[in-house]
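Undergrad: Mind folding the following:
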Amino acid sequence: MTRSFAFAFAVFALISTGALAQDAADATPVPTTMEEVEAAYRSQDFVTARAGLRHLAETEPAGNVMYRYARILLDPRAGPVDAPAAAIWLERAVEADYTPANTLLARVFLSGGDVERDPEHAAQLLQDSATRGDQEAQYYLALLYEAGDGVAQSERDAFVWYRAAAEQGHVEAAYSLSRAYSRGAGTELDTDKALHWLERSAGDGHVDAQFFLANALETGKGARQNRNEALNWYRRAAEGGHILSMRIIGTKYLQGEGVYQDNDAAMTWLTKAAEGGEPGALYNLGVIYGTGQIVERDDAKAMSYFESAADTGLLRAIGMQAAFLEAGRGAEADLSRAVGLYQTAAQEGHVPSQAALVRLAVGGDLDGLTTPHDMVALVAAAATDGDEAALKWLERASEAGVGPATTALGALLLNDTARADEGVALITKAARQGNASAQFQLGEAFSTGVGVAQDYEAAHMWLNLSAAQGHRQAGQSRDVLTDLMTPEQIRAAQTAAREFQPETPAGGVDQ
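TA: Predicted coordinates for the structure are as follows:
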């Protein structure tokens, strides 16, 4: 069965079974002329317009009529959306050589849902319309080439069709063309042309273009720096619904950056951005209510905003949520939950959360909430930066048999001339107990002669033992050292490594 015959048969089946119901009350007269349909459109009586277009499509099946009927079948204002029926009428309009039908039918095939997705057929339809100058078809065809959807991926073809559509005034295509020039995708990188098309799409109301133009003007990257003009574009983007621009404008009013400080305007824009779920705006409002700097302090509101921002993964919001829980602000104090949040943020590199955990650890407030092993790396980093309380914590943990603490303390003291011998002793103790990190540290010390007399054989042995436990850097250092050693030294070091037996920690403490 040919596609044309199949669609014609489907139309007959739909009509005969009543599947194309009019969706209008029987008492409402059905328009029988295009003038009556237009009148229904003007009065926003889309249900009546749909009934009239159905009548005209069935009795006067011209390409433009079938196309308009298909469009209204896809319009929820006119009744239940019927994509399969729309596809049938669009196919008939395509066969009647009505070019706009190609583009709309292609979009139906790309959308999926009630009509099986068919990007290959969509690409063929778009190619036909694009070559006839249809800017919508040119834009969607460019999208397919950029994604390699239904066609072989081609940045060059995508660029060509974006340019064709943009030159006809297609706003989205102009923005995409700007991006292509800025990245050199499918064409030579050209910042001047990128800026030209960015300005053109921004001027035509494309909010993303307005935002990026504002950013370029503010930073001077991609355009001559002009902060006043940048502010204007941020404002236009914000007024057009661009959520990040709302937050930026609100923050500028809050801080008086490039504008007179205006707390009311700041709250207006930040609230709008927060309602759109913008993480930075949620966080900023949390700070505002938590500090009471321009509104009455409200810890409950602050906590609510921090929680919402934290749910987006914003690390500083997670840290503030933890701080409020620790202090019992805006919610009942919950140190266990606070510690969990601090750990989540700290693992992603949030420095204030790392500092909070160190503070709690050295103060003895983490007992029962975390293990000493979990805190060694953070406390050791603080001790390296000169935190005496952190150093004392490492000493206590080492004395308690926490192997990683012994290794960290030893490495720290090794770089302290006055306590280098003590550092070597600690690292040696941990290395002999089988700690891979300590074995690496000791191997490095023997290799460089830092804190101990230089000894390539001892260095090779310890590095070899560490590498055998999976310490990648140890293996690399051992291989470099091997090139400096004689065959006899290498054999001796390998024999020592084979004969090594780790010592059991005093008291059997897990290292």
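Undergrad: CA atoms for contacts and neighbours, from now on please.
TA: Noted.
Undergrad: and residue 377, how many neighbours?
TA: A count of nearby residues for residue 377, using other Cα atoms under 10 Å, gives 15.
Undergrad: Tell me which helix or strand it sits in.
TA: helix 372-384 (DSSP states H and E).
Undergrad: Could I get the buried residue list for that helix?
TA: Buried residues in helix 372-384, defined by neighbour count with 16 or more other Cα atoms under 10 Å: 372, 375, 376, 378, 379, 380, 381, 382, 383, 384.
Undergrad: Also this sequence, please, to line up against the first:
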Amino acid sequence: MRKRFAMLMVTMPLVSTLLAVAACLFAPLSAHADIAPEVRASAEAGDAESQLRLGLALLYGTDGLAMDQDAGITWLKKSAAQGNGDAQFYLGDMSSDQADKFRWFELSAKQGNPLGQFGLAEQLIFITAAMTRYYPDAVEGLDLLQKSAAQDNPQAAYLLGDIYSQNLPSPAIQIAKLDVAKAREWYAKALALGWPEAQDRIDALKGKANSDFEPKDDIETVWSESPTLHELSRQRAEVVKAMREGRSSAQ
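TA: Prediction:
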């Protein structure tokens, strides 16, 4: 499992305004040996894993192949059509269409794929929960992150650390109550899984407790203290859901 994540170069979500959305870019770190002829033959024969490998090699110009993004996407779609969760994730990640992105992430996540779980969690947390303050989406996003981290996704563990230390870049609202102990645990897991940036976070929390920080507004507290806003938040979340599904909110 760790090999899968070692192949990926990731950037953390950047949120520049209250309505900005997170972006996550994954790409192979380096080329491997030239792709074997039998891999292409296997892909052409319909093997989903071979189609995934060939698609990524063409997409990024690795494994001795010239970059051909159109061909790469074609092979990824062939793999995804057979239920390959990694291929579904990559198609979602590279899509510029929000509805398409969400759809691919959701398909991948439903299969228990850790990359798809992470991608869908970001959509739920940064696009719906933080913007609409609809708490159920935050709960679902946190659950997906924990499932992804449980499958040794270091970025999911790192993001959970940021969530519980209230260190998210979004100025809108934090996703969980401040919990330094939990944050420390998640950062430690991310570091153990090979995410070196977690060390700085661990050092910053050394000897610290919740009382050493001023808690920020979090969605759970706002939700519990403002029941009159539940319906408005739900309506806003429905609008966002309609947009990401590519349909009118009036439908």
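Undergrad: ok, back up a step: kindly name the residues of structure 2 that line up with the helix holding residue 377 of structure 1.
TA: Alignment of helix 372-384 of structure 1 against structure 2: no match, by TM-score structural alignment.
Undergrad: Run through who's touching that helix.
TA: With contact meaning Cα atoms under 8 Å, 6 or more residues apart in numbering, helix 372-384 of structure 1 is reached by 354-355, 357-358, 361, 389-391, 393-394, 397, 402, 404-405, 408-409, 412.
Undergrad: Narrow these to those in helices?
TA: Among those, DSSP state H puts 354-355, 357-358, 361, 389-391, 393-394, 397, 404-405, 408-409, 412 in helices.
Undergrad: Strands along structure 2, start to end?
TA: Applying DSSP state E to structure 2 gives strands spanning 8-9, 27-28.
Undergrad: Hmm, I typed the wrong one, I wanted the stretch 401-511 of structure 1.
TA: With DSSP state E, counting those that start in this stretch, there are no strands along the stretch 401-511 of structure 1.
Undergrad: winner for burial among the strands of structure 2?
TA: Ranked by mean neighbour count, the strands of structure 2 are led by strand 27-28 with a mean of 16 (mean count of other Cα atoms under 10 Å).
Undergrad: tell me what it is packed against?
TA: For strand 27-28 of structure 2, the elements it packs on are strand 8-9, judged by 3 or more Cα pairs under 8 Å, 6 or more residues apart in numbering; DSSP states H and E.
Undergrad: so where in structure 1 does the strand it packs on end up aligned?
TA: So strand 8-9 of structure 2 sits over no part of structure 1, by TM-score structural alignment.
Undergrad: Show me what that strand is packed up against.
TA: Using 3+ Cα pairs under 8 Å, 6+ apart: strand 8-9 of structure 2 touches strand 27-28.
Undergrad: what's the offset of the strand it packs on from the middle of its chain?
TA: 15 Å (Cα atoms, centre = their mean, to the nearest Å).
Undergrad: starting at the chain centroid, how far to the helix holding residue 377 of structure 1?
TA: 30 Å.
Undergrad: swap in stretch 43-55 of structure 2?
TA: That offset, for stretch 43-55 of structure 2, works out to 24 Å (Cα atoms, centre = their mean).
Undergrad: what comes into contact with that stretch?
TA: Contacts of stretch 43-55 of structure 2 (Cα under 8 Å, 6+ apart): 35, 39-40, 42, 71-76, 78-80, 82, 84, 86-87.
Undergrad: Which of the residues you listed fall in helices?
TA: Per DSSP H, the subset of the contacts of stretch 43-55 of structure 2 in helices is 39-40, 42, 71-76, 78-80, 86-87.
Undergrad: For ChimeraX, what selects the buried ones among the residues you listed?
TA: Buried residues within those, by 16+ other Cα under 10 Å, are selected in ChimeraX with:
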select :39,40,71,72,73,74,75,76,78,79,80,86,87
